[in-house]
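Undergrad: Predicted structure and sequence below. I'll ask about it afterward.
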Amino acid sequence: MVVSFLVGFFVVSLLVEEPVILQQPLYFDYTLPQPVASAQIKGAGSRGRALPAGHKVIVTLKLLTPESNFNLQVSTEAISSTGQVIAAFSQPCMLRFKSLPVRLMKTFAMALPLLIGVQTETQQLVLEVLSYKEEFRRTDAIKVRLTPRAGTLDLPQIYHAEILLHTQLPRRKEVVYNWKWTLCVWASLYIYVLLLIVVFCCFKPFDFLEARAEEVAEAAQYRGHGRLEDVKVSEKFTEAVSRWRGMERRRRRIGQVAQRELVEGSASSAAGETSQAIEAYADCAASEIAS
């Protein structure tokens, strides 16, 4: 069971794609009239590969700038490994405006936090600068260019800049990703049943031979036990026959003795009756003579 669960989780982890999330800092080259920064994307995908084909790529730019009145244009390009532009987008970046009285009142109210460094006069801009679908031409880098407003050459200072790239899975893959734990359980159960079938089909002949050997041993043991029982029964039968023969002999002897006694008794009784008859006849004859 444990093996099936391990194999199921391993198979699902190989089949299920995960969304790619990448966060890299940007460093603009201010030696150029239009500062440019690029972030390498190759190898940022899952398992160290490029961005998977079919994913929707969303690029977000985060800028930390001082509170100023400068506006600029942000241009973003997705570059392939051959240097071709896969997708490009340009949009204005409008810094939040604050009038002078509001800024003075805020500075007066936050004077102590500003002096001790708890609060700073900065603002963070979050821009969704690019959105496209990854195809067979894989993205190798994201290039960001800052262009000043027309008629000006000034650009706002940038304290920190970073790019956040994340992908969205296709519909089917997204459903599979959201239900990956359920798929792991079901895959583990199917693998467990498959392993049981394989074990029963492959190792059943060995079990049959073992069971056959056990049956033969039991049969031999039963036969030996049966022979012992037959010997015991024959001995008992012989003993019973000898007892019966002895009883028959005793009965015959008793019958012969009884017959002898009966013959002797009948002979003695017949002699007595004869003597009595003779005596009666003699008495009768004597009485007739006397008369």
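TA: Perfect, I can see it now.
Undergrad: make it CA atoms for all contacts and neighbour counts henceforth
TA: OK.
Undergrad: Show me the strands in the stretch 101-250 of the chain, by range?
TA: With strands called from DSSP state E, counting those that start in this stretch, the stretch 101-250 of the chain shows them at 122-133, 139-148, 160-168.
Undergrad: if you compare these, which one is most tucked away?
TA: The highest mean neighbour count among the strands of the stretch 101-250 of the chain, using mean count of other C-alpha atoms under 10 Å, belongs to strand 139-148: a mean of 21.
Undergrad: so how far is it from its chain's centroid?
TA: 47 Å (C-alpha atoms, centre = their mean, to the nearest Å).
Undergrad: With stretch 208-219 instead?
TA: Centroid separation between stretch 208-219 and its chain, computed with C-alpha atoms, centre = their mean, is 36 Å.
Undergrad: one step back: mind putting the strands of the stretch 101-250 of the chain into CSV with distance to S269?
TA: Output for these, formatted as CSV (distance: least, C-alpha to C-alpha, whole Å):
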stretch, distance to S269
strand 122-133, 144
strand 139-148, 147
strand 160-168, 137
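Undergrad: so which of these comes closest to R245?
TA: strand 160-168 (106.0 Å; C-alpha to C-alpha).
Undergrad: Relative to L15, which of the strands of the stretch 101-250 of the chain is closest?
TA: strand 160-168 (16.7 Å).
Undergrad: Tell me how far that closest one lies from the chain's centre.
TA: The answer for strand 160-168 is 37 Å, by C-alpha atoms, centre = their mean.
Undergrad: Run through who's touching that strand.
TA: For strand 160-168, contacts defined as C-alpha atoms under 8 Å, 6 or more residues apart in numbering pick out 19-27, 39, 55-65, 174.
Undergrad: S68 in helix, strand or coil?
TA: coil (DSSP: H, G, I helix; E, B strand; the rest coil).
Undergrad: ok, it - contacts?
TA: Under the criterion of C-alpha under 8 Å, 6+ apart, the neighbours of S68 are L95, F97, P156.
Undergrad: What separation is there between it and T152?
TA: Distance from S68 to T152, counting by C-alpha to C-alpha, to the nearest Å: 15 Å.
Undergrad: Pasting the second one now:
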Amino acid sequence: MLLALLASGFVLGGFMMRHLIEKPIQKVETLNFDYTKTSPVALVPIISSSVIGSRFIPYNHKLQLTVSLTVPESEYNRKLGVFQVRVEFLSGNGNITACSSYPCTLRFKCQPIRFVEIFLKSAPLIAGFQSESQALNIKMNKFTEGIEPTACLKMTLEPRAEYQHGAGIPQVYAASVALESELPKLKKIIWYWRRTLFVWASIMSFLTELVFILAFCRPMIVQGSGKPRIGSTARDSHSNTIFRSKRTRREGLLYIKRI
């Protein structure tokens, strides 16, 4: 019975923690920029358009967005210098709920260091295990989800103002965006201590069930345990018979001594 109560306590603890814990959102999407436009644009849908009123990012949650660009170390990109990465949060109606922009450029390497790197990596480069590229990770400002749910993200590569119309766009091998939400303080503490809270919730459920059974079902348990078993009854009657015979024999010997 105790094992059954313990198992049910863990089941109740898991049920409570399932409805209490909120998991942070983590999502990685590939970006496909449209280079037919003057400023290449990539759209990332967050929620399905078929589900009306659905929300992927919970209300009042902070969202950290990281754009990763793999760009070749070509002469064009090195001479390009700084370019701009712009992110817009769009609602289901196409309204811009938030916007963030960040400048980016390739990490500078002087000519002697590039020659040394090419010499040391010549074998992997020739074999195709490595390529002359750089990975640029751009962390945008944290965005707080408002009342209107975000339905889509719009990424735009923008040139500097000195370039003419359609120029100053970097060459890109691959691009991706990573979304990670930040839970509120209380929910963050619950998420970090979820295993400990699960154990304590299960133990408290077990103790609550045990106290309830002892308080309301005690007469049934005492009555069930007070019934004598057949084996114990026969054993007790046999011992009583032996005790009576010994007592009778002792009394007979005392009577003979008196005579």
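TA: Yep, it's here. Keep in mind it's a predicted model, so treat the numbers as computed, not measured.
Undergrad: Next one: T65 of structure 1 relative to Y159 of structure 1, how far apart?
TA: 6 Å.
Undergrad: out of the two, which sits in the busier spot?
TA: T65 (18 against 12; other C-alpha atoms under 10 Å).
Undergrad: Which one of the strands of the stretch 101-250 of structure 1 lies nearest to R103 of structure 1?
TA: strand 122-133 (12.1 Å).
Undergrad: Report all helices and strands that that closest one contacts.
TA: Strand 122-133 of structure 1 is packed against strand 56-66, strand 72-80, strand 85-93, with contacts defined by 3 or more C-alpha pairs under 8 Å, 6 or more residues apart in numbering; DSSP states H and E.
Undergrad: switch the cut-off to 10 Å
TA: Strand 122-133 of structure 1 sits against strand 56-66, strand 72-80, strand 85-93, strand 160-168, with contacts defined as 3 or more C-alpha pairs under 10 Å, 6 or more residues apart in numbering; DSSP states H and E.
Undergrad: Compare those and give me the one nearest F200 of structure 1.
TA: strand 160-168 (44.2 Å).
Undergrad: relative orientation of that closest one and strand 56-66 in degrees?
TA: Here strand 160-168 of structure 1 runs at an angle of 160 degrees relative to strand 56-66 (axes from the mean of the first three to the mean of the last three C-alpha atoms, to 10 degrees).
Undergrad: check contacts around R245 of structure 1.
TA: Counting by C-alpha atoms under 10 Å, 6 or more residues apart in numbering, R245 of structure 1 makes contact with E239, R251.
Undergrad: With T97 of structure 2 instead?
TA: E88, F89, L90, S91, F143, E145, G146, I147, E148, P149, T150.
Undergrad: Ok, R253 of structure 1 next?
TA: Here R253 of structure 1 is in contact with M247, Q259 (C-alpha under 10 Å, 6+ apart).
Undergrad: Which secondary structure state does it sit in?
TA: R253 of structure 1 - assigned by three-state DSSP - is helix.
Undergrad: and the gap between it and G226 of structure 1?
TA: 40 Å.
Undergrad: Also R251 of structure 1?
TA: 37 Å.
Undergrad: again, but for V257 of structure 1
TA: 46 Å.
Undergrad: I'd like to know how many residues surround N240 of structure 2.
TA: Counted with other C-alpha under 10 Å, the neighbours of N240 of structure 2 add up to 11.
Undergrad: what do we get in structure 1 for it?
TA: In structure 1, nothing lines up with N240 of structure 2, judged by TM-score structural alignment.
Undergrad: Ok, the one 10 residues further on next?
TA: When the structures are aligned by TM-score structural alignment, no residue of structure 1 is matched to R250 of structure 2.
Undergrad: Equivalent analysis for S205 of structure 2, please.
TA: That one, S205 of structure 2, aligns with I191 by TM-score structural alignment.
Undergrad: Give me the nearest residue to that match, chain neighbours excluded.
TA: Closest residue to I191 of structure 1 in three dimensions, ignoring its sequence neighbours and counting by C-alpha to C-alpha, 6 or more residues apart in numbering: S4, at 5.6 Å.
Undergrad: quick one: what's aligned to the one you found in structure 2?
TA: Under TM-score structural alignment, S4 of structure 1 pairs with G9 in structure 2.
Undergrad: swap in E162 of structure 1?
TA: When structure 2 is aligned by TM-score structural alignment, E162 of structure 1 is paired with S176.
Undergrad: same check, this time on V20 of structure 1
TA: Using TM-score structural alignment, the equivalent of V20 of structure 1 in structure 2 is I25.
Undergrad: measure that match to F56 of structure 2 for me?
TA: 9 Å.
Undergrad: Compare these two and say which is more crowded by neighbours.
TA: More crowded of I25 of structure 2 and F56, by other C-alpha under 10 Å: I25, with 15 against 12.
Undergrad: and R103 of structure 1, how many residues sit next to it?
TA: 14.
Undergrad: who touches it in this structure?
TA: E67, F97, A109, E121.
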